[in-house]
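Q: sharing a sequence plus its predicted fold:
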Amino acid sequence: MSRGMSRLEESSDLVGSPYVRDAHVGGLTGDSVPTGGDDPHKVAMLGLTFDDVLLLPAASDVVPATADTSSQLTTKIRLKVPLVSSAMDTVTESRMAIAMARAGGMGVLHRNLPVAEQAGQVEMVKRSEAGMVTDPVTCRPDNTLAQVDALCARFRISGLPVVDDDGALVGIITNRDMRFEVDQGKQVAEVMTKAPLITAQEGSVRRLRWACCAGTR
């Protein structure tokens, strides 16, 4: 479709149907839009880009708070925002997929990568500020702040649990602990928040809870 077709005056017939019927696009009716090329038996759908559609302000009975824009992507996946980024190497890798997921949409990772790198991209998305991670990325007390910073940047997270040689939790280090540290060669053990991370008993009064929080960085 030419870029001159920049006005969609009536869109009601396009909603819920992939075929053009009575919609007027740039002065052309649906019947006058070429769909099958030289073969009259071919059936094609009308394709529109962002610049081809103009939404005209008008009075509406729709209340914005009750509008539902969610869409069913697959039989098991429903998106809050019906936007999916393209599976192109110049468009969607881990950063775009993370941003799309946070906005309610979905990013489709491209396949122009070795299998191991594709798996790595998926891992970075899944580990990015997830609500619950059963196998978290960890660091050791003898790691440097530079190493921790590199891990946080790689997985786009703000902190890491610190474990000992036996895998037991001994503390946690976050960007709050490292914010004012100049020496990136300093060890994690020197700046981490050490265990026990929760020192207030269950049911403590508010004053004791505030005192507990004030005692940590």
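A: Noted; the coordinates are in hand. Owing to the predicted nature of the structure, the values given are computational and were not obtained by experimental measurement.
Q: okay, CA-based contacts and neighbour counts for the rest of this
A: OK.
Q: buried residues in stretch 80-93, which are they?
A: Within stretch 80-93, the residues that count as buried by 16 or more other Cα atoms under 10 Å are 80-81, 83-86, 92-93.
Q: which parts of the chain are strands?
A: Along the chain, the segments classed as strands by DSSP state E run 24-25, 28-29, 71-72, 78-79, 84-85, 106-107, 159-163, 169-174, 193-194.
Q: show me where this protein has its helices.
A: 94-103, 115-126, 145-155, 175-178, 188-191, 206-214 (DSSP state H).
Q: quick one on the thing from earlier: redo the strands of the chain as TSV? Include distance to Val125.
A: Shown next, in TSV, are the strands of the chain (distance: least, Cα to Cα, whole Å):
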stretch	distance to Val125
strand 24-25	40
strand 28-29	44
strand 71-72	21
strand 78-79	17
strand 84-85	14
strand 106-107	10
strand 159-163	16
strand 169-174	19
strand 193-194	26
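Q: of these, which approaches Ala130 most closely?
A: Proximity to Ala130 (Cα to Cα) singles out strand 159-163 among the strands of the chain, at 12.2 Å.
Q: need the helices of the chain in JSON lines with mean neighbour count, can you?
A: Shown next, in JSON lines, are these (neighbours: other Cα atoms under 10 Å):
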{"stretch": "helix 94-103", "mean neighbour count": "18"}
{"stretch": "helix 115-126", "mean neighbour count": "14"}
{"stretch": "helix 145-155", "mean neighbour count": "17"}
{"stretch": "helix 175-178", "mean neighbour count": "16"}
{"stretch": "helix 188-191", "mean neighbour count": "18"}
{"stretch": "helix 206-214", "mean neighbour count": "12"}
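Q: could you dump those helices to JSON lines with distance to Gly47?
A: Shown next, in JSON lines, are the helices of the chain (distance: least, Cα to Cα, whole Å):
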{"stretch": "helix 94-103", "distance to Gly47": "23"}
{"stretch": "helix 115-126", "distance to Gly47": "30"}
{"stretch": "helix 145-155", "distance to Gly47": "37"}
{"stretch": "helix 175-178", "distance to Gly47": "46"}
{"stretch": "helix 188-191", "distance to Gly47": "55"}
{"stretch": "helix 206-214", "distance to Gly47": "57"}
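Q: quick one: closest of those to Gly167.
A: helix 188-191 (15.2 Å).
Q: what does the closest one rub up against?
A: 140-145, 173, 177-178 (Cα atoms under 8 Å, 6 or more residues apart in numbering).
Q: so Arg140 touches Leu160, yeah?
A: No: when contacts are counted by Cα atoms under 8 Å, Arg140 is not listed as touching Leu160 (9.5 Å).
Q: try this one next to it:
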Amino acid sequence: MRLIKKALTFDDVLLVPAYSEVLPRDTSLTTQFTRGITLNIPLVSAAMDTVTEARLAIAMAQEGGIGIVHKNLTADEQAREVSRVKRHEFGIVIDPVTVTPAMKVRDAIALQRQHGISGLPVVEGGKLVGIVTNRDLRFEDRLDVPLRDVMTPQERLITMPEGATLEEAQALMHQHRLERVLIVNSKFQLRGLATVKDIVKNTEHPFASKDAQGQLRVGAAVGVGDETDERVEKLVNAGVDVVVVDTAHGHSHGVIERVRWVKKNYPRVQVVGGNIATASAALALVEAGADCVKVGIGPGSICTTRI
């Protein structure tokens, strides 16, 4: 057997301390992850079913990295994990869960429990007509009455215009002693929601990895099988930032064509292809549209895919 070249893995390398004039506070761990995504720490969690689902992906993004949700789930389950991350921490919630005035109290309570939220904007005919919060429902025992009978009506709402910042939302909440502020356009159509929790989380995690809307970043792994089209569509609809075409041998026709397909159909989504081990493989994936290539076949002690 011919050896290509000598290679090292993590335990084979030791860094020798040397003289430095750089102070810890002056260092930056900012890392370019893909063409369009910069991380604040150079850490990405593995797309393994014993490693990354929503819980770890949230923690990774809060600290400045990103998690890749594994694909050993149904397409709907994986999309829900992605959605949990995107909804966990927002600057401003662009697409909040809403209800209608005709829905019953029991329906609102079920939605609150399902999504882990305390406030539900009430929308009718595309316009904001009220809000239902824990305060409205806490002691309500008439579970079959319509929400219009218990909601806080439009005339009592405190709102702010579309395009407002978190700082403006914070000032308005402080002024009126509110826990949330609804965002509307000139036609009083709901455009977003800001909460005290979101503002607190922003101060607790100043280096969190977020998208342009202030949502936590998250990726998801896919394969190259027949049902991948539907899986990718559901992930994109859930708000995924990165699709990782993840196989043991990334320099293959199926992976290259899948990378090309994702980039063609969803050009705004960042695409990672892998795993690979050669320069020619990297070039092939980049030419297919990959925004990042995943390098390393079998270097770890736990998951060894080297042939």
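A: Here it is on my side, so go on. These numbers come from a predicted model, not from an experiment.
Q: before we move on, back to that, and of the helices of structure 1, who's closest to Lys76 of structure 1?
A: Checked against Cα to Cα, the stretch from those lying closest is helix 94-103, at 15.9 Å.
Q: report all helices and strands that the closest one contacts.
A: strand 84-85, strand 106-107, helix 115-126 (3 or more Cα pairs under 8 Å, 6 or more residues apart in numbering; DSSP states H and E).
Q: that helix corresponds to what range in structure 2?
A: The alignment of helix 94-103 of structure 1 onto structure 2 (TM-score structural alignment) spans residues 54-63.
Q: comparing that stretch with structure 1, how large is the average distance?
A: With mean Cα distance after the TM-score superposition for structure 1, stretch 54-63 of structure 2 departs from structure 1 by a mean of 1.7 Å once superposed.
Q: now do that stretch: distance to the chain's middle.
A: Centroid separation for stretch 54-63 of structure 2 versus its chain: 9 Å, with Cα atoms, centre = their mean, to the nearest Å.
Q: and stretch 146-156 of structure 1, by the same measure?
A: On Cα atoms, centre = their mean, the centre of stretch 146-156 of structure 1 falls 19 Å from the chain's centre.
Q: ok, residues contacting that stretch?
A: By Cα under 8 Å, 6+ apart, stretch 146-156 of structure 1 touches 124-125, 127-129, 139, 158-160, 184-185.
Q: in PyMOL, how would I select just the buried ones from these?
A: Restricted to buried positions by 16+ other Cα under 10 Å, the PyMOL selection for the contacts of stretch 146-156 of structure 1 reads:
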select buried, resi 124+125+127+128+129+139+158+159+160
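Q: what's the most distant pair in the contacts of stretch 146-156 of structure 1?
A: Val125 and Gly185 (28.3 Å).
Q: tell me, stretch 262-277 of structure 2 lands on which residues of structure 1?
A: The aligned range for stretch 262-277 of structure 2 is empty, by TM-score structural alignment.
Q: now tabulate the buried residues of stretch 80-93 of structure 1 in CSV and tack on distance to Thr29 of structure 1.
A: Output for the buried residues of stretch 80-93 of structure 1, formatted as CSV (distance: Cα to Cα, whole Å):
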residue, distance to Thr29 of structure 1
Lys80, 33
Val81, 30
Leu83, 28
Val84, 29
Ser85, 30
Ser86, 30
Thr92, 36
Glu93, 39
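Q: who's in contact with Asn208 of structure 1?
A: Slight slip there: residue 208 of structure 1 is Leu, not Asn. Ala200.
Q: then Met96 of structure 1?
A: 85, 107.
Q: can you do 10 Å?
A: 85-86, 102, 106-109, 125 (Cα atoms under 10 Å, 6 or more residues apart in numbering).
Q: same deal with Pro114 of structure 1?
A: Counted by Cα under 10 Å, 6+ apart, Pro114 of structure 1 has contacts Gly120.
Q: counterpart of it in structure 2?
A: Using TM-score structural alignment, Pro114 of structure 1 sits opposite Thr74 in structure 2.
Q: residue in structure 2 matching Gly159 of structure 1?
A: Using TM-score structural alignment, Gly159 of structure 1 lines up with Gly119 in structure 2.
Q: ok, that match touching Arg180?
A: Yes: assessed by Cα atoms under 10 Å, Gly119 of structure 2 is found in contact with Arg180 at 8.1 Å.
Q: got any residues that touch both of those two?
A: 133, 193, 195.
Q: of those, closest to Val286 of structure 2?
A: Of the shared contacts of Gly119 and Arg180 of structure 2, the one sitting nearest to Val286 of structure 2 (Cα to Cα) turns out to be Leu193, at 38.7 Å.
Q: report the distance from stretch 35-46 of structure 2 to the chain centre.
A: For stretch 35-46 of structure 2, the distance to the chain centre is 13 Å (Cα atoms, centre = their mean).
Q: between its first and last residues, how far does that stretch reach?
A: 20 Å (Cα to Cα, to the nearest Å).
Q: ok so, going back, out of the helices of structure 1, nearest to Leu54 of structure 1?
A: Nearest of the helices of structure 1 (Cα to Cα): helix 94-103, 23.5 Å.
Q: now the aligned residue in structure 1 for Thr38 of structure 2: how far from Gly47 of structure 1?
A: Under the alignment (TM-score structural alignment), Thr38 of structure 2 pairs with Arg78 in structure 1. According to Cα to Cα, Arg78 of structure 1 and Gly47 of structure 1 sit 23 Å apart.
Q: so those two - more neighbours on which side?
A: Arg78 (15 against 10; other Cα atoms under 10 Å).
Q: touching, the more buried one and Ala101? I think so.
A: No: if you go by Cα under 10 Å, Arg78 of structure 1 and Ala101 don't touch, sitting 11.9 Å apart.
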